[in-house]
Structures are given as C-alpha cells and as structure tokens.
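Asker: give me the fold of what follows.
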Amino acid sequence: MREEVGATVEELDGIVGWLSLYGYVRATRKLDHEKALEEVLREAKSVVNSELSKLFTYSPRYRVILKAIALGYSRWSDIKDYLTLKLGYVNDANFSNLLENLVKYGYVEKRNNQYTIPDPVLVRIFKEL
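Answerer: Okay, here's the model as predicted:
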C-alpha cells in the first residue's frame, strides 16, 4: 500500500484535484491501483481536451508547442525549432506570443529561460497530442 501511495503521488502530483479524484475513485468504485490511475488519467484527458479545444481552434501551434515541451524541449529556440519542423515557419514575435500565452494561462512555467509543464499529468497528456 505504501508503494502505491508513493507511486500515485509521483504520477499525479501537481494539481491536488488529481490526487483527490484518485482517492475518490479508489474508495467509491473499489478499483485497484492501476485501474484507478487509468480512470484518473482518462478523466484528466477529457477535462484538458475540453479546456484546450478553443485554444487549439485559435491556433494549432499551441498543441505542437505543448507537445514539444512535454517531450523535453525546454529552451525557446528548441521549442521553436520543433514547431517549425512540424508546422513550418513562424516568426519570432508570433512564436513568443504563443509561448507567453501558455505561461499566462498556467499550462507552462518559465524558469531560468527554460519552459516546463509543472503538472506531470498534463505532461503525459500533452505527449499524446
């Protein structure tokens, strides 16, 4: 049991709600650790897709930027190179605005000129985008 708690915190730590949902699913549905974790991730994916659908409609570049960061690209130039490779040229000012919007919306953090996604659940979801 102790190992499950540690693994769950490592997997879902970031947004307290994911841990709460895990506990709720475990207790009310009587699911084992793996099934409860799968259920939380399925629910998280649904919530995130719903929240981001308008953003992605506005610009498909957001999806690619989030995927790049989830894959470990953390420097401005590396993220831009990934975006350019996937979708073609974007000028520096437009790219900077997109990236800063993601920071402003809270999906991405910027520290020491590096960009990360602070929530491991979101990292997992964005890798699949």
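Asker: only C-alpha atoms for contact and neighbour calcs from this point on.
Answerer: OK.
Asker: any idea how far residue 53 is from residue 44?
Answerer: Noted for residue 53: a distance of 14 Å to residue 44, by CA to CA, to the nearest Å.
Asker: tell me which of the two has more neighbours.
Answerer: Set residue 53 next to residue 44 and count neighbours by other CA atoms under 10 Å: residue 44 wins out with 18 against 13.
Asker: could you also give me the structure for this next sequence, so I can compare it with the first?
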Amino acid sequence: MNSITKSSELKSHLPVKVQGYCTLSHAYMNLATMLLEEGLNHACLIVGQMSVKAMLNAVYLKEVDREGFIDMKRVVFEELLSLVREHDVIDLDAELFLNKVFFLTSLENISLVTTLNKDHVLMIIRRIEELLRSLSERIGA
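Answerer: Model (predicted):
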C-alpha cells in the first residue's frame, strides 16, 4: 500500500493545525497497514476511519473554517461528513462509502467485520487511501 504523504513532505504554506491533521492522518494509515498485516481487521478499519476523519478535519479547516471557529476535536464523524458534504469537499459516493465504513467500525456491528476476509478489508483500505490522496491533493499537502 502506498502512503499518502510523508510528514516531512508537508507543504510549509499550510497552517499548523492543517499540517498536524495531515500528519495524524498519515500516522493512522501507517498503523492501519500494520494492523491489517497482523489480521486485526476491525482495528484496521477503525484506524482507517480515524485517518479519514483527521484528513477531513484538515480539509475543512483549510477550505471552510479558516479562522478555526469550530473545535474539530468535538465534531463527531457523522457531523463532519455532513459539514464537508455541505461544502462540496466530498461527493455523494464518497459520503456513502464513508458511512458504510463508519457502520462497519461500530461495536454493535463487529460481527460483520469478523466475517470479512483480509482481501475485502484490503479493498476498503485501498479505497480509503484513494480518498485520502484526493483530499490531500485538494489542499496541497
């Protein structure tokens, strides 16, 4: 799997908070890859979702909330998806995909993830990586 962006390659023109969220997203994807290699499918998807949330935070701060009025730490994933969809950061297809990932990562649906084999989880992680790459390019990270 390819990494999104190396933290040392982050553009210096990005605000510090945005750089921080990009770095966090990258670190989460590295961890997701390690978890997948260990066969920890549910944990891998949870960390993959955390990576997406970090990158969506970065994009939202860069493009919409430039003044940082919203405390992104307090925004739950579903609310963040709604915010970024509202501002055309992601399309409907990406939103539906991310909602499915969120559904799979919830504790009450853990039994569904245990039935997924490694190849299925790998496909989900690759799709997450594609989305992260697109979001990263969007903000110039």
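Asker: please state their TM-score.
Answerer: The TM-score (TM-score structural alignment, normalised by the length of the first structure) is 0.28; 59 aligned residues with a CA RMSD of 4.5 Å.
Asker: longest helix in the first structure, by residue count?
Answerer: helix 33-58 (DSSP state H).
Asker: tell me the SS of the nearest residue to residue 131 of the second structure once chain neighbours are set aside?
Answerer: For residue 131 of the second structure, ignoring the flanking residues on the chain, the nearest one in space by CA to CA, 6 or more residues apart in numbering is residue 94 at 7.6 Å. Assigned by DSSP: H, G, I helix; E, B strand; the rest coil, the conformation of residue 94 of the second structure is helix.
Asker: distance of residue 94 of the second structure from residue 21 of the second structure?
Answerer: On the measure of CA to CA, residue 94 of the second structure and residue 21 of the second structure end up 19 Å apart.
Asker: check residue 50 of the second structure too.
Answerer: 11 Å.
Asker: shared neighbours, those two?
Answerer: Shared contacts of residue 50 of the second structure and residue 21 (CA atoms under 8 Å, 6 or more residues apart in numbering): none.
Asker: and the next element down the chain from the longest helix of the first structure?
Answerer: Following helix 33-58 of the first structure in sequence order, the next helix or strand is helix 61-70 (DSSP states H and E).
Asker: tell me which element residue 119 of the second structure is part of?
Answerer: Applying DSSP H and E, one finds residue 119 of the second structure within helix 118-139.
Asker: just the buried positions in the longest helix of the first structure, please.
Answerer: Neighbour-count burial for helix 33-58 of the first structure flags 33, 36-37, 39-41, 44-45, 49 (criterion: 16 or more other CA atoms under 10 Å).
Asker: pull up the distance across stretch 24-37 of the first structure, start to finish.
Answerer: Terminal residues of stretch 24-37 of the first structure lie 11 Å apart, using CA to CA.
Asker: outside of it itself, which residues are in contact with it?
Answerer: The contact list for stretch 24-37 of the first structure, computed with CA under 8 Å, 6+ apart, reads 4, 8, 22, 39-40.
Asker: same deal with stretch 45-61 of the first structure?
Answerer: Under CA under 8 Å, 6+ apart, the answer for stretch 45-61 of the first structure is 62-63, 83, 87, 98, 122, 125.
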